[in-house]
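Novice: Just the structure for this:
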Amino acid sequence: MRTLDTWKGNKTARPVGFDAQTGFVHEWEEQLLEPGLLCRDGWVVVDESDTVVLDASEDPGAQSRCWPVPRPPGERRDLYLFAYGDDHASALAAGAQLFGSQPLPPRYAFGYWYSRYYPYTDRELLELAEQLDRNDVPVDVLVIDMDWHRVGWTGYSWDRDLFPDPTETLERLHERRLRVALNLHPADGVGRHEDAFAAMCDAVGLDPQTVDRVPFDVTDPRFVDAYFRLLHHPEEDRGVDFWWMDWQQGAESSIPGLDPLAWLNRLHWDDQAQRRPDRRPLIFSRWGGLGAGRYPIGFSGDTHAAWESLAFQPEFTATAANVLYGYWSHDIGGHFGSAPDPELYTRWIQFGAHSPILRTHGALGPDQERRLWEFPNPYRTVMIDAVRRRYELVPYIYGECRRGVDTGLSLVRPMYHEHPEATAAYEATDQYQLGDQMVVAPVVRPTDDDDMAAVRVWLPKGEWFDVAHGVRFDIDDDEGRWLERRYLLAEVPVFVRAGTVLPGQRGVRRLDAASYPNLVVTAYPGPAGQHTFYEDDGVTTGYESGRAVSVALNHRSTTSRRTVRIGAALGTYRGWLRRRPVEIRFVGEAPPRSVCVDGEVVPWAPRPLDGHWRYDAASTAVVVSLPRVDLRQGVLVAVERSTARHRAEAEALIDGYPGLARRIDLISERTRTLLQEDNRQIVTLSQTVDRIERDPWTLTSELGELRNRFDGLDALLERYLQVWTELQSLNPGDPPVATSTLAAARRLLTTTRDQFGGAPSTGDSRTP
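Specialist: Now for the predicted structure:
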């Protein structure tokens, strides 16, 4: 699919008539995605017979480079046969050799992109940058839509009413360590109103006195040379970091078989590579057919702001991996439609945080708000937390994308890439692999009346850990199993294999440092796991010649101890930080007898403190803060466990406690003022986290008491529901806020009891 412009979910509108009062009448038609280079039949044919070929151009303006030329006349076919059975990984690796691998974008591209179609002034744009920092929202890219230039669809000259001094504006944004992209619609050529009109006419041999426009002609080497030299290079020298080719004006050119978008993407990419050979090129454009993955990032177009659109994007993004196009960027929040529903926008942000590119966008309408801090809570907090979570994940995400350069695998990919023999893997279209180590099933539907949304996910055979709920699953079916779980607004369904160990970071607002300044290594419960942490400078092409660092991470767990070993770093590059702080997190772990670092005992502290360990009860994690680790030497961190009996008892209590505690907090927050003198009962339960963190060795008794008191919570809520029903009957004109709040809390409690009260509910193994 070249674009999702005007799509609603997987449907497009087809006009079928006209109504005098309402205008055109449309029917919505479902569109099916093709499987790309993969097929369950085992073979795929790619027909390139109708495309152009590249050859040396005789035009001196082409400067001896390859140029598109028509196929010679005659009957012939140009076919590529992919015959790999169900070995999807090998098919994609071969596709990468044939059509080109996906290069690694600059690291800042994996941060948050703020974009909105709005005629910002320089003052407003600078204030926006200030607001992002003031609200502690990490961000790396500001995208300025088409109103940066003079009025019109196509433009190359700054609108001085909005930006009196664009050079100063870009300098001030760069001082904040932000990257800036400008929108382009180049198809209309260069009009008389443009600053460079006369120079463009001279470059292509036109008389500026007799023409009003220099036509866009991507097949003319003279035009292409002037297009970059006169229109783009001066702005890049001024401070524009990359361009958004928002192309949507047809797929034909004067050369039969040449898609002008595909050629334009290549020209922009090559121009950047030639001008700055030590820097990674970056463009932001639309799909240009097989091979387009060589020029990331992709823009999926302007969709309708609807739940259907969000629900389609996980499948769409994952399926694009089948054609080696792994860097789709969607308009998070949607484009067309009324003011964004806060819940929909929140869930879209959460999906974006677990997708290739996190970029918000919206239409020109006055109510198309995209600033996260302008939304009411809890949406505001949850969205900002999701963006921060994205930045925490970047060391893992970036490393997985680097591996994809060599393997042909995209960051987001369908479940059947890893499990081609499982029928359910082809049916699980609402979920995807996020790299090798994570399965993500974004919430793409609104919450029910219990404040939770149902998610049905398929997991292959093995032991798994639900990161949001803190629950372990043992899937013993050879075909895997379908699970149904329910998630609060603040929760994202992410699953990892038991024992997984992953790199991350914390406390970062920008991704422009040559090394991750605050490393975090997280180990999830399970017997063993390993991962290779990858790092390079994030900007140059040095990674292509091996200028990078890799660090082996190993996690082991026995009955008596649990360890994370950070191996000695291999490789180097300019700017690599050898010594830095590292935080180790042992998730799903009871408070230990002791913690040792390279054999030396580390003291406990009730709060984060360098050189100490603490207990994070909300995530049931032992957290070890190391102020200075020499990554050339590595380090071994060991948690010495309690006796087997105490450990087994504690593990049974902490399984699912993060999800349970989150729900108790929510019930407490909403009902505390309605429970009168009995509010301390719910407060006591919600404060369990705090008491455990102040004295971790009380965990078993605290969680045992919580489980006992939890069973009586529904009776308490029911009693006060009756009290408030009687009170509200005395004032029938008042809205029933108290009773509706208590009734909603009881519904949440009922589902919570079903999901966390006893053994975790895993649903059944039936397919959807």
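
Novice: CA atoms for contacts and neighbours, from now on please.
Specialist: Will do.

Novice: which residues touch the residue nearest to residue 120 when sequence neighbours are not counted?
Specialist: Distances taken as C-alpha to C-alpha, 6 or more residues apart in numbering put residue 162 closest to residue 120, at 6.9 Å, once the chain neighbours are dropped. Shown in contact with residue 162 (C-alpha atoms under 8 Å, 6 or more residues apart in numbering): 119-122, 148.

Novice: Go through those and say which is closest to residue 501.
Specialist: Checking those against residue 501 with C-alpha to C-alpha, the nearest one is residue 120 at 43.7 Å.

Novice: tell me the secondary structure for the closest one?
Specialist: Classification of residue 120 using DSSP: H, G, I helix; E, B strand; the rest coil returns coil.

Novice: I'd guessed it sits against residue 149; true?
Specialist: No. The criterion here is C-alpha atoms under 8 Å, and residue 120 misses it with residue 149 at 11.1 Å.

Novice: Have a look at those two and say which one is more surrounded.
Specialist: More crowded of residue 120 and residue 149, by other C-alpha atoms under 10 Å: residue 149, with 24 against 17.

Novice: Next, the second sequence, to be compared with the first:
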Amino acid sequence: MKSYITSNLQFTAHSQAEKTAYVQFSSYRITIFTNQLFRIEYDPSKQFEDRPTQTVWHRNITVPFEVSSNDSVHTITTKNWVIALDESKDQLDGLTITSIDGKTTITYPDSDSKNLNGTHRTLDMANGAIDLEPGLLSKRGITIYDDSSSVVFEQGEIVGVNNNEIDLYVFGYGHDYEQAIKDFYLVSGKTPLIPKYVFGNWWSRYWNYTDETYKAVINNFQQRNIPLSVAIIDMDWHITNVPQELRGGWTGYTWNKDLFPNPQAFMDWLHEKGLKISMNLHPADGIRPFDDCYEAVCKRMGIDPKDKQIIDFDLTNPLFIEAYFKDIHHVFEDQGVDFWWIDWQQGTQSKMKNLDPLFALNHYHFIDGLNRGKDHYFIFSRWSKLGSHRYPIGFSGDTFTTWESLDFQPYFTATASNVGYGWWSHDIGGHQGGTHDEELYTRWVQLGVFSPVMRLHSTKSYYSRREPWRYNQEVETTVKHFMQLRHQMIPYLHTFNHLHADGELPLIRPLYYQWPNEKKAYKYTNQYFFGTELMVRPFTSKTIKKLRMAKEQVWFKDGGWFHFFSGEYITNPGTYTFYGCMRDINVFAKEGAIIPFASNHENGLDDLPASLDIHLFPGNNNVFTLIEDQDGVVYKTSFTLTCTETSMTLMVQTTPKLSKNRTFNLLFRSVDIKSTVATDSAYETTKDSYNNTLRIQVPYDMDTPLDMTITSDNTILSNPFSFTEEIMNSIDLSALDTEEKNEIGYIDIVKPQESRGWLSWDKPLDEKVDDIDQLKIPKYAKKFIYKTAQRALKNDE
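Specialist: Model (predicted):
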């Protein structure tokens, strides 16, 4: 008779290598997957491992290679590497791997001081930077991953540990980091497509809400026009007042009826509000006699409920696994739970050698939902080693609410790409500790908006609040703007969701993926790519108090980037200092960028939003394919942009065709709006002089291609950056006193004779820079003017 595991938790794996892919020498087996990825096994019993492991599911790929032997020494040669093995030596002491050009040689055991790191199980209790585990990429061009300690599967069940005494996977991709991660997905499995709603804003707070107080929070968001897509109910949904002899209240499967007297009605209400529901799990303490599910679990496991024994949590017991899903979690899912937050914090040990309970939870939960026909199912949990990307949204843990924690998270998120892990969710605002810091909260929200998942969260403290209206008016307005922007960004984000599920790279990637031979690409660790069109450097440091602006350095390998919000054009390569007030974040679009946003945050989650804003930047030719889906059909709309010095031509076409009328607002950004015209004047056209944007409203039927050209009498690319305006606006916002502001300057366009200060001096900017030290203003203000002047001069070169 089949168990629940073999009947319901099977998954597709191609774990047996092709016969032409491997060679065996006594206790050794070497498998060649690609010219740069291979497996080296050592097993004295010669029972080599062909079952899927925790990390590797697919071994059915290979390329041609050459083999030669001379007595005990065997050599395998691919296009990129030479593997030499002397089987007369102990274990792998006789292993040498050398690049074809002879520049790189490694032996086993291996120490890799140039490893670019991966990620970490959790940031629990972290206050700033922590050490990360090794990743699959190294500046030296080759890494070794040891899979020897992985658990293995048979017919869907985790049954034990890898047979091999040593089981190595060698990634020898040089600096082709992108291909290394793509090929990792070939052997480990792809990241599944996740639901579109994941990319909206999540509300979460550890708090003993009642149904009415929770509803009040949701209503407050909606009344203030701040969009949400997910409602998380933390652990107080269940009974928590449990005596220690019953192991306390962290675990529970019984609704707290004092707080939620009608759970079904409450969840129905949340769904009617358009929200998806997740509930928190701490399953380590098992099933207790007071749980509503207790008798059903006992019956399934053959336990007499009259004995009132605690049923231990044990994912090595097939009967417990069946009861865990059928009698507990399926019941709640039928009631309305859309996905689970697995908040496992109880260690890495179980009854099975090397089986981390967190991995078993992540894997079994995901496969259980997938095999019951749940569309794009996922779980929300901590990282449980390589292979975790398959499940796939990470909860990064309970960080401290400090600037140090915020400053670490951009690097932490981007570097996780080095182990193929793309969907991290952080506690936006910080989890615990710290103080009520309005600037810190705002900066964290901005980071969250330009992160894989945007989830507000805090611990159970009256003073740890994440509702935007708990802060001052400036903060609330700014946070509202960014949370609305997040929902507008969903079409762009969902496109990369599809690409990632097809085996492409994660949404967020470090700079060195694109510029691996540039030292500075490794230095600017808080700067990252956000999809193919954007580059981001959030503000993660405090504002300079009297200046009332924060500053960060941004590095540009090449010129040709536009500040997404202001339209400023960065002409030349180099490192630039950007200052920003609370509403600012450093987001840059590449030349020729094509960025589709929903026109309104209210329809960002729609399958095919009725209106899209297509941001189009000049300077380069480009193709971007917007990927959408509806009723199981995937629609791809290709935007082809052709740029010359005086024109921009856009062609749009959708496959498969669909008779659906939409509105595309074509936003030609940073263009010469004074002389630029569209080829079809019948379209509604408006011009924005703030960031030099020409907006053309175009009807688009998905079954009819679109062709649009704009032309200019002058060079079409126009840089709206004004050094004088930036200085004036920034000084106006600052806390400098009147005399200090007057020292810097006031420009009266109507009455030039009324102008005063440094800005009005009748000198070119490069000469005025030499005189900054003469100004009677604080050093930080001088530095601000100097840095901004240097940015202007660099772009004028």
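
Novice: Overlay them and tell me the TM-score.
Specialist: Once superposed, chain against chain, the TM-score is 0.79 (TM-score structural alignment, normalised by the length of the first structure); 649 aligned residues with a C-alpha RMSD of 3.0 Å.

Novice: Can you find the partner of the residue nearest to residue 120 of the first structure in the second structure?
Specialist: Residue 162 of the first structure maps onto residue 259 in the second structure when the alignment is built from TM-score structural alignment.

Novice: Helices of the stretch 601-750 of the first structure, residue ranges please.
Specialist: In order along the chain, the stretch 601-750 of the first structure carries the following helices (DSSP state H, counting those that start in this stretch): 644-654, 657-671, 679-686, 688-694, 699-710, 713-729, 737-756.

Novice: and residue 241 of the first structure, which of these is closest to it?
Specialist: Comparison of these against residue 241 of the first structure by C-alpha to C-alpha identifies helix 657-671 as nearest, at 41.9 Å.

Novice: angle of the closest one against helix 699-710?
Specialist: Using axes from the mean of the first three to the mean of the last three C-alpha atoms, to 10 degrees, the inter-axis angle of helix 657-671 of the first structure relative to helix 699-710 is 50 degrees.

Novice: List the buried residues in helix 657-671 of the first structure.
Specialist: 657-668, 671 (16 or more other C-alpha atoms under 10 Å).

Novice: likewise stretch 669-680 of the first structure?
Specialist: Buried residues in stretch 669-680 of the first structure, counted by 16+ other C-alpha under 10 Å: 671-672, 674-675.

Novice: and if you look at stretch 270-285 of the second structure?
Specialist: Buried residues in stretch 270-285 of the second structure, defined by neighbour count with 16+ other C-alpha under 10 Å: 270-271, 275-285.

Novice: What residues in the first structure pair up with that stretch?
Specialist: The aligned range for stretch 270-285 of the second structure is 173-188, by TM-score structural alignment.

Novice: Can you tell me how far residue 50 of the first structure is from residue 261 of the first structure?
Specialist: From residue 50 of the first structure across to residue 261 of the first structure, the span is 16 Å (C-alpha to C-alpha, to the nearest Å).

Novice: Compare the two (neighbour count), which wins?
Specialist: For residue 50 of the first structure versus residue 261, neighbours defined as other C-alpha under 10 Å are more numerous around residue 261 (26 against 14).

Novice: how about that one, what's its partner in the second structure?
Specialist: Under the alignment by TM-score structural alignment, residue 261 of the first structure pairs with residue 358 in the second structure.

Novice: which ones are touching that match?
Specialist: By C-alpha under 8 Å, 6+ apart, residue 358 of the second structure lies in contact with 344, 348, 382, 384.
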